[in-house]
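Asks: Generate a structure from the sequence data that follows.
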Amino acid sequence: MTWITLLLSAIALAGLFLAQFRIPVPQIGGEYVEGVVGNPRLINPIFASANETDLGLTRLLYSGLVRFNGKQEIVTDLAENYTVSEDKKIYTFNLVSNAHWHDAKSVTARDVAFTFALLEDPTLASPLAGTFAGIKVETVSEYTVRFTLPEVYPAFLSALTVGILPEHIWSIIPRDQIRLAEMNLKPIGSGPFQFKRLIREETGFISRYELSRNAEYYRQPPYIKDMVWQFYSEYEGDNGMLEALRTKKVSGLNFIPTALKEKTAVKHVRLATLQLPQYTALFFNLNNEGILSDKTMRQALSLAINKPKILQETLDNEGAAIDSPVLFGFPGYKNPLLQLGLPEEANEFLDKKWSRISAEDYRQKLITEYVEEHSSTSTASTDTTSTLAISGATEIEKTLSPAQLFYRINKNKTMAILNLVTADTPEYREAAALIAGYWQDIGVKTNITYVSQKEIAQSILKDRDYDVLLYGVIVGSDPDQFPFWHSSQVKYPGLNLSGYTNKKVDEILLKIRQTSDSQQLNDLYLEFQKLLAEDVPAIFLYSPTYVYVLGNQIYGFAVERIAHPADRFANVTDWYIKIGSEWKFKK
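Replies: As a prediction, this is how the structure comes out:
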């Protein structure tokens, strides 16, 4: 027995000795299923910035000339290298020669020029059109492309992260039909993953979207074999995304609201809190000829808001209260001056132009109007004024808050009533309720409409159908405020959600795009913020953090800062699920 024991001991020692020369390494394989509340519409770089789901998918399917890495640094992508002229108006890019579309055709400079021609075409109404207006794009050779800018644009490189389209696919589709093309849902790109299949329900809702590894990717091909997006219409409920996470039907979630974070406490996931240049604001629709055309009203509405309280109640302080769209880390950032809510001061503002009317007097006013309206339309002979008044009172009570002690009316007999629209999420429901409460304390009645995130993207933003919009804006890596506040961006698909116009602001925003001097840039942004604060086109509330729910089976995730939620995939080619080992001997 002794020799057997010695043999086994020797084998064990040899195994331990050899094990120190084996190291774990990523292996190709595995499937990652990410749950997403939303649905894809146009998985096309030209349109995707209007829909966060589309933008995330384009990040996996397409490639840009440059991209952001996990530290939000610009690095080359389809471009092998580039040069910038001395006057900073000419950018020349040399493309890698081994990049191919998912149908095996080569990516060339013609594809780049074609993509930017589409971006500028007014027929397509791309949200990015304004960014590239006036820029000349020309092919120098098969793999070289040149951009000539009309003016210096310091943030131009960051704009070139937009995905490039294959000319041979899209050039045969009439431009007025591009939005309708099937290729918007079954794209051919050049990114690390390629389209595999989608599952669409009878209702038209796409419930599952599958991507497969692009083994011919021109840089390091991904390790994960299949990347799957499972779509849901809501977070909670038996068919909601959280239940799918609990039962392991999905491996992770693209985002979790703060109010639901505790419900992700399952063993197979971890939470990644990422820094995201995003803010939530109340956008006043200045194109509506209503009470918001009165600057005094807008100032009073702003004074009444307790921003720290809203941040605490909606996000449990996971973010920062703000008073400007210029966020921390951007040129011109200044520490916010945050009030805790000043209803007394706000009421003093309004008392000069808006008379108070007691809650009872307002109730009687509405009942009288109800009786008059229904008396003229009613055909029932038994209806009397008293019965109409009773039924009217019953209906009216449903629309009034017992906590609102008074209302306001101006000299034109216009009541201070606002229609606030926002997404139907726990965060925005909580915020909207608090805001309505603050405004009722200064005599302003607020009617709240909650709509799906899909409806926000498809109709609310397009039609600008709101008095006030409670909404979150992702600024991105580029601090440029032009897309959000220049008057040229008032109409859809522009992102000037307040319909704000100010010639001085327009001039400043143009100057910002033309300067690379850091001090001048800082001064211009400070002046921009001053003018914005004077005009009050919006109330800036808070900048939240972004919480990504990542499956524990994923290794290699190394992202801390993102400009868009889609940037969570910045190092997706480094992610892996399968682990192997290899020999490594010391030299």
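Asks: Every contact and neighbour count from this point should use C-alpha atoms.
Replies: Noted.
Asks: In what element of secondary structure is residue 70 found?
Replies: Using DSSP states H and E, no element contains residue 70; it sits outside every helix and strand.
Asks: Tell me how many other residues crowd it.
Replies: 19 (other Cα atoms under 10 Å).
Asks: measure it to residue 275 for me?
Replies: Distance, residue 70 to residue 275, by Cα to Cα, to the nearest Å: 11 Å.
Asks: what element comes up after the strand or helix carrying residue 519 heading to the C-terminus?
Replies: Of the helices and strands defined by DSSP H and E, residue 519 is found in helix 518-535. Once the chain leaves helix 518-535, the next helix or strand it forms, by DSSP H and E, is strand 538-544.
Asks: okay, the angle between that following strand and helix 518-535?
Replies: Relative orientation of strand 538-544 versus helix 518-535 (axes from the mean of the first three to the mean of the last three Cα atoms, to 10 degrees): 120 degrees.
Asks: Please give the structure of this sequence too, so both can be compared:
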Amino acid sequence: MVRLFGTRISFRGEHMVDRAFRAFSKTERRVFSTFLIIFLASAALMLAQVNAAYMVTIPAHGGSLSEGIVGAPKFINPLLAVSDADQDLTALVYSGLMRRGPNGTPIPDLAQSYAVSDDGLVYTFVLKHGLVFHDGTPLTSSDVAFTISQSQASTIRSDVRGRWDGVTVETPDAETVRFILKKPYVSFLDNTTLGILPRHIWEKLTSDTFLSSDRNIDAVGSGPYQIDSVARTRDGKGVVSYTLKSFTHFALGKPYIDTITLYFYQDGDAALAALKSGAIESLSSIPPESAQAVSDGMENLVSFPEQRLYGVFFNQTEAPIFAEKAVRNALEQTVDRARIIDQVFHGYATPLSGPIPPGILGYEPDLPPTPLTADEITQAQKAMTAAGWTLDTTKNEFVKKVKKTTTELHFTIATRNIPELKAIAGILKENWEQLGARVDIAYFDEGDLRETVIRPRKYDVLLFGGVFPSESALYSYWHSSQRNDPGYNITMYANSTTDK
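Replies: All right, here's what the predicted structure looks like:
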């Protein structure tokens, strides 16, 4: 028997050890006990290190999260969602055949499996068995076909319509959906991340009531979260917050967080104030100029690249001066990108001179931009002069005379009335007026910009910013078939080689 720290330790052959221990002198016993304690402590430490090395932390179900979003939702509907608030809620409430995974690659959601024909024209999806919407109604292939038919309807005027033009949908049975394309489309799987509408709710509505339906606010989908309650403004026309609860029958398994409450704020300042006061636990899409201030005292500030593109689009139809390559080149060469990145985005932006953004195959990174110099402006002016333009030094404005026709380098930038776009427009105006252009700026609210400017293509220059979700957006922005509404080829670029 051996006692350590008052605890009796017994083991086989303990009597022999006991006799040997008693035969030790006091000094030998003290040394033996010291080494034994060191041995046991070392063994315990080694076991702890081994345990830590092989231990895997896994999330637990439960808990809640409160998050702030700038802007108010209007359309919790995959066919109509445009704003950040709309899109965030739509992603939580709805499921598509596929869903974008953590790295942006589509992974099966409602789909159990899919197959693509050798010629790339036929995509066949098999749904998981037992799928249901939040109200318990079974989700079948007819719901998928209905959603696509609504996206293609000209009366709905969905922004995703262009991605489904010419696609035929077949439903051989309740769990099989077949898409037939006219031409191979390598990014077609991205299209199938579109959320599926419940046919039994939406088929009763006309095109007019489709847009005004309360179901755009009290939405029913099959996504990871279902709407538990909606807090509205006093007049009942706006939304203050949503409370979402996890959906047990979500196709990818019940989410880990039980409850999510989303609060909506008119501007970034109000949202930041709510975060700092503890009214909300998290806030997404913090304005770049606020990132440093927010990081002070915050437990966790996560920075990650967002595929939100800001670009200038010239409309040669409305402003024929942009048909001249010399004009386009001179304007492009005199944009102070370094100043825009530094002053507007506070370093949280990447320069882009081509149509393909980071993260998409074919992207070519630009060199870090340098501030615009007087020499660069002079070189651009010389190129304009070589192309037949004359700088009127009294007005500092380029003009071009062809026979009896005089053309001025004068145009208007149309953009949305939000701080970052207004700041960019101001810098562009300053840059281009240094070149020798006369530049006006017209600001629009989001709805007016879409309906009166973008859709009818009524602009000289469009300064536009928006989320570029995936490779499929390249088709909407650059394919010849998307030159007219509802496509987003807002330069009306046409090239048969590029189309292929």
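Asks: Just name whatever secondary elements the helix holding residue 519 of the first structure is in contact with.
Replies: If you count contacts as 3 or more Cα pairs under 8 Å, 6 or more residues apart in numbering; DSSP states H and E, helix 518-535 of the first structure packs onto helix 503-514.
Asks: who does the helix it packs on touch, helix- and strand-wise?
Replies: Counting contacts by 3+ Cα pairs under 8 Å, 6+ apart, helix 503-514 of the first structure packs against helix 482-485, helix 518-535.
Asks: Can you tell me what residue 242 of the second structure aligns to in the first structure?
Replies: By TM-score structural alignment, residue 242 of the second structure lines up with residue 209 in the first structure.
Asks: From residue 194 of the first structure, how far out is its match?
Replies: For residue 209 of the first structure, the distance to residue 194 of the first structure - Cα to Cα - is 11 Å.
Asks: What count of nearby residues applies to the closest residue to residue 215 of the second structure other than its chain neighbours?
Replies: Nearest non-adjacent residue to residue 215 of the second structure, counting by Cα to Cα, 6 or more residues apart in numbering: residue 76, 7.9 Å away. Neighbour count of residue 76 of the second structure, defined by other Cα under 10 Å: 28.
Asks: Identify the residue of the first structure aligned to residue 76 of the second structure.
Replies: Checking TM-score structural alignment: residue 76 of the second structure goes with residue 43.
Asks: got a list of what its match touches?
Replies: 54, 55, 57, 58, 184, 185, 187 (Cα atoms under 8 Å, 6 or more residues apart in numbering).
Asks: what would those residues look like in CSV with distance to residue 369 of the first structure and secondary structure?
Replies: Formatted as CSV, the contacts of residue 43 of the first structure follow (distance: Cα to Cα, whole Å; DSSP: H, G, I helix; E, B strand; the rest coil):
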residue, distance to residue 369 of the first structure, secondary structure
54, 48, helix
55, 49, helix
57, 53, helix
58, 54, helix
184, 51, helix
185, 51, coil
187, 57, coil
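Asks: Tabulate these (CSV), appending neighbour count and distance to residue 327 of the first structure.
Replies: Listed next are these as CSV, based on neighbours: other Cα atoms under 10 Å; distance: Cα to Cα, whole Å:
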residue, neighbour count, distance to residue 327 of the first structure
54, 23, 25
55, 26, 22
57, 24, 27
58, 26, 26
184, 19, 34
185, 18, 34
187, 22, 35
